[in-house]
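Student: let's see this in three dimensions:
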Amino acid sequence: MNILVLGSGGREHALARSIADSPRTDRLFVAPGNGGTAAFAQNVPQLSIEDGQAVLAFAQREDVQLVVVGPEAPLVAGVADALRQAGIDVFGPDAQGAQLEGSKTFSKRFMERNGIPTAAYGSFTDAAAARGFADQLGAPVVVKADGLAAGKGVVVAGTLEEAHAAIDECFSGAFGQAGAVVVVEECLTGPECSMLAFVSQGRALCMAPAQDHKRAFEGDAGPNTGGMGCYSPVPIVSDDELAAMQRIMQQAAEATAREFDHDYRGVLYGGFMLTPEGPKMLEFNARFGDPETQVVLPRLRTDLVDVLQAVAQGRPDDIRLEWADQWAVGVVLASAGYPGAYRKGLPIAGCDEAAQLEGVTVYHAGTARTADGGLVTAGGRVLCVTALGDTFEDARACAYSACTRIEFEGKQFRADIGERAARGRHAWGE
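Tutor: Next up, the predicted model:
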């Protein structure tokens, strides 16, 4: 069948790559796509992916039978609603379900109603009240803009002065409407861990956990980013914690079936903190993670198109997930200056050489093709180099070996992806 993937990042390259490998895929479109997807799919750079009617018109014109929505913004904008109403299968929740990510207040209230363990919180439209609640909680405290803020708008404040400044920044209009409501919550402690699940008809088919590295620099220093590297599974997660996370994800899936007007059909991403009291939910996302997708999908042995279509059609009983008994480690290569200002259009060399290493896949994120077919940088996170290995150490070593083969001016990456987890749980002071 003909399939359309919406998005342009490493997550979408990973999705498109697995879709392209399926014998069930005929024509594959990626809108807008990137320099990597251009090699095996038709990029559609002119399509406005947050415009449901425009996406629908394209899908009808090109006889697309399945649309896979990558980023959160089209989901919150209701693109899935427009497609489903027209009878086109779509992987991704409708606008109501996407509010689990689109509004932190909506999400926290959902957790509260359904007994999902999470941090104590308050939601505010007034700066003075928000500051007062932060004072009541005491530092450290977390301040979040309620809406989508392009990965920004979240501050872990070490002092009350920092918390007050973060609250004032939100209400100043720095994040537009996303900051019109502010969530203030207690700061949980412990390692963070992500668990993604395919959700349909109130069932959660959980994937292996993954652990992202958000900070820009080694030793978890520097500003937060979209993610500088990831691995899956997570060696520090105990069997009891794994079972608890799976129970919580199923609990959340059942709640979507009870509460939402339409069936939640897509990925539910649970961002957990492994606290001394057990796993607690930091946040939900309504789509695949990035770079989690780049380390989870390479281990999936089930045909991804079969899974995506079964979810989109509300057939979870038809899904049988099979996973490779291997470790996956992904290292992000970023532009100099990221997550701040950075240059674009710099030539990239060595991707093919890196991809020739056994078990290595080079996923493109911020890349583009020149008129003569050359590959250049086009974003902050440029590439994610993922390696599979029979052991955690093998996967890490292979990923970093591949990274040395790729060159572009100003290339930066963290050399310690997975290093802390390799030392064990005591590396988190436990």
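
Student: only C-alpha atoms from now on, for both contacts and neighbour counts.
Tutor: Noted.

Student: the helices in the stretch 301-430 of the chain, which residues?
Tutor: 304-312, 351-355, 392-403, 419-423 (DSSP state H, counting those that start in this stretch).

Student: for the third one, buried residues please.
Tutor: The neighbour-count check on helix 392-403 (16 or more other CA atoms under 10 Å) flags Phe392, Asp394, Ala395, Arg396, Ala397, Cys398, Ala399, Tyr400, Ser401, Ala402, Cys403 as buried.

Student: what of stretch 331-339?
Tutor: Buried, per 16+ other CA under 10 Å, within stretch 331-339: Val331, Val332, Leu333, Ala334, Ser335, Ala336, Tyr338, Pro339.

Student: the fourth one against Arg381, yeah?
Tutor: The reference is to Ala334. Yes. Contact status for Ala334 versus Arg381: in contact at 4.4 Å, counting by CA atoms under 8 Å.

Student: of the buried residues of stretch 331-339, which belong to strands?
Tutor: Within those, residues falling in strands by DSSP state E are Val331, Val332, Leu333, Ala334.

Student: the structure of the following sequence is requested for comparison with the preceding one:
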Amino acid sequence: MKVLIIGSGGREHALVSKVAENNSVEKVYCAPGNGGSIRENKCENINITKIDELLSFALENRIDITIVGSEELLVQGIVDKFKKNGLKILGPSQKAARLEGSKAYSKEFMKKYGIKTAAYEVFENEIKALEYLKKCEYPIVIKADGLAAGKGVVICNDFIEAKSSINDFMILDIFKGSGKKIVIEEFLEGVEASILSITDGKTILPFISSKDHKQIFDGDMGPNTGGMGVIAPNPYCNKKVLEEFEKYILQPTLVGIQEEAMDYRGIIFFGIMITSKGVYSLEYNVRFGDPETQAVLPLMKSDFVELVISAIEGNLESFDLQWKSGYSCCVIAASKGYPVSYNTGFEISEQDKLEGKLFIAGAKEEDGVLKTSGGRVLGITGIGETLDIAKEIAYTDMKKIKFEGMYYRTDIGK
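Tutor: Next up, the predicted model:
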């Protein structure tokens, strides 16, 4: 088999690594890939990013399976185009991708199908939004309606902070159109969990749970990022929580997908909040999470490629998805100044052999040398019988990596 992975982050590096484990896979292409994916067994980076170029490449090279990392391309309808041309691809249709592409749509979907979620209002006018915010109880959550690279959610503690966020989203337009429409949502007190899942439109198989650490600084302080680290499984996702999640969130979501006649054969990522009043749905993502993928996939015991084929062919009901025992911890190293502004082009050096797995995100290879090219530069995933062992491996390894301005949180999993 020949497999095409689309994207350039740590998530895609993890996908390349997992796909290459399958003995039937002869070649993995990553478009455009990064300095880590190109070092993986069987992998070749392809410097293309546009849907039409990717489609031509897949047809010309007789790609057997395509896996899409990028939410932007899913929202733009890449799955519909590939399927129209007889290609097998893992991902939701353009219609189904609205579950991530529009926060307002996903909230309306949740409401329609009785999925437990926070109270909310949708606004496209900043004056009306501000009038509403004057009467709100704080904290309050403001979300950009469209895609914002994981940074379009702000928790506001008072009206001054809320007004500033409205200015950023709707007036200054920092998300280039994605924040012109917003969702103002009730703040839920509790612990967040991420549950990646795979669906063929008839069955949803949840993966093991994980816990992302979104904010830039220790103690969950500072602005939201794309994710600064993950542990899996999430220690707060006990049997009761998972049963409630399945009954009140997962199953009603599946009903909604079927009732809305969505063509959905791909990943569905549930962001949930575990509160004293039960489990609530926060959001959907329609693709693999980053960095959740880097923590979850290394614990998958079942063959990943076989799982993907089962989803594409509609046979998930009979798939026996199994997991390794133990825990994982992925710690992310970022460029100084991320998520606001940062410099790139710094050489990355590895001082000693790593025990864990290094996943490259924002780095490229130049003449055999890895150099930083993004905000989140790399992640290291440690695996252990206990969470403490997994954390120790990840943090011990992180001390062996060096680049100018390197920053990482020291409390992932605490």
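
Student: sorry, back to before: out of the helices of the stretch 301-430 of structure 1, nearest to Arg258 of structure 1?
Tutor: helix 304-312 (17.6 Å; CA to CA).

Student: and the closest one, what does it pack onto?
Tutor: When contacts are defined as 3 or more CA pairs under 8 Å, 6 or more residues apart in numbering; DSSP states H and E, helix 304-312 of structure 1 packs onto helix 10-20, strand 89-91, strand 192-200, strand 266-275.

Student: and the buried residues of stretch 331-339 of structure 1, which is closest to Glu277 of structure 1?
Tutor: Val331 (31.0 Å).

Student: not counting sequence-adjacent ones, nearest residue to that closest one?
Tutor: Excluding the flanking residues, the one nearest Val331 of structure 1 by CA to CA, 6 or more residues apart in numbering is Gly229, at 4.4 Å.

Student: what's the answer for Lys116 of structure 2, then?
Tutor: Tyr280 (5.1 Å).

Student: am I right that that neighbour falls within a helix?
Tutor: No. Counting by DSSP: H, G, I helix; E, B strand; the rest coil, Tyr280 of structure 2 falls outside a helix, being strand.

Student: hey, which helix is longest across structure 1?
Tutor: helix 239-259 (DSSP state H).

Student: assign the nearest residue to Ala216 of structure 1 once chain neighbours are set aside to helix, strand or coil.
Tutor: Among residues not flanking Ala216 of structure 1 along the chain, Gly222 sits closest, at 5.3 Å (CA to CA, 6+ apart). What three-state DSSP gives for Gly222 of structure 1 is strand.

Student: and Gly222 of structure 1, how many neighbours?
Tutor: Using other CA atoms under 10 Å, Gly222 of structure 1 has 12 neighbouring residues.

Student: pretty sure it sits against Arg215.
Tutor: Yes. Counting by CA under 8 Å, Gly222 of structure 1 does reach Arg215; the two are 5.7 Å apart.

Student: what's near enough to touch the nearest residue to Ile204 of structure 2 once chain neighbours are set aside?
Tutor: Leaving aside its sequence neighbours, Ile204 of structure 2 sits nearest to Ile198 (CA to CA, 6+ apart; 5.6 Å). Counting by CA atoms under 8 Å, 6 or more residues apart in numbering, Ile198 of structure 2 makes contact with Ile204, Leu205, Pro206, Phe207, Arg265, Gly266, Ile267, Ile268, Ala311.

Student: and if you look at Arg265 of structure 1?
Tutor: Counting by CA under 8 Å, 6+ apart, Arg265 of structure 1 has contacts Phe91, Gly92, Pro93, Phe198, Val199, Ser200, Gln201, Val311, Ala312, Gly314.

Student: most neighbours of all those, which one?
Tutor: In the contacts of Arg265 of structure 1, the most neighbours by other CA under 10 Å go to Gly92, 32 neighbours.

Student: so that residue sits right up against Asp263, yeah?
Tutor: No. Counting by CA under 8 Å, Gly92 of structure 1 sits too far from Asp263 to count as a contact (10.4 Å).

Student: list the contacts of the one residue sitting closest to the centre of structure 1.
Tutor: Nearest to the mean C-alpha position of structure 1, by CA atoms, centre = their mean, lies Gly289 at 1.5 Å. Applying CA under 8 Å, 6+ apart to Gly289 of structure 1 gives the contacts Arg11, Leu196, Tyr269.
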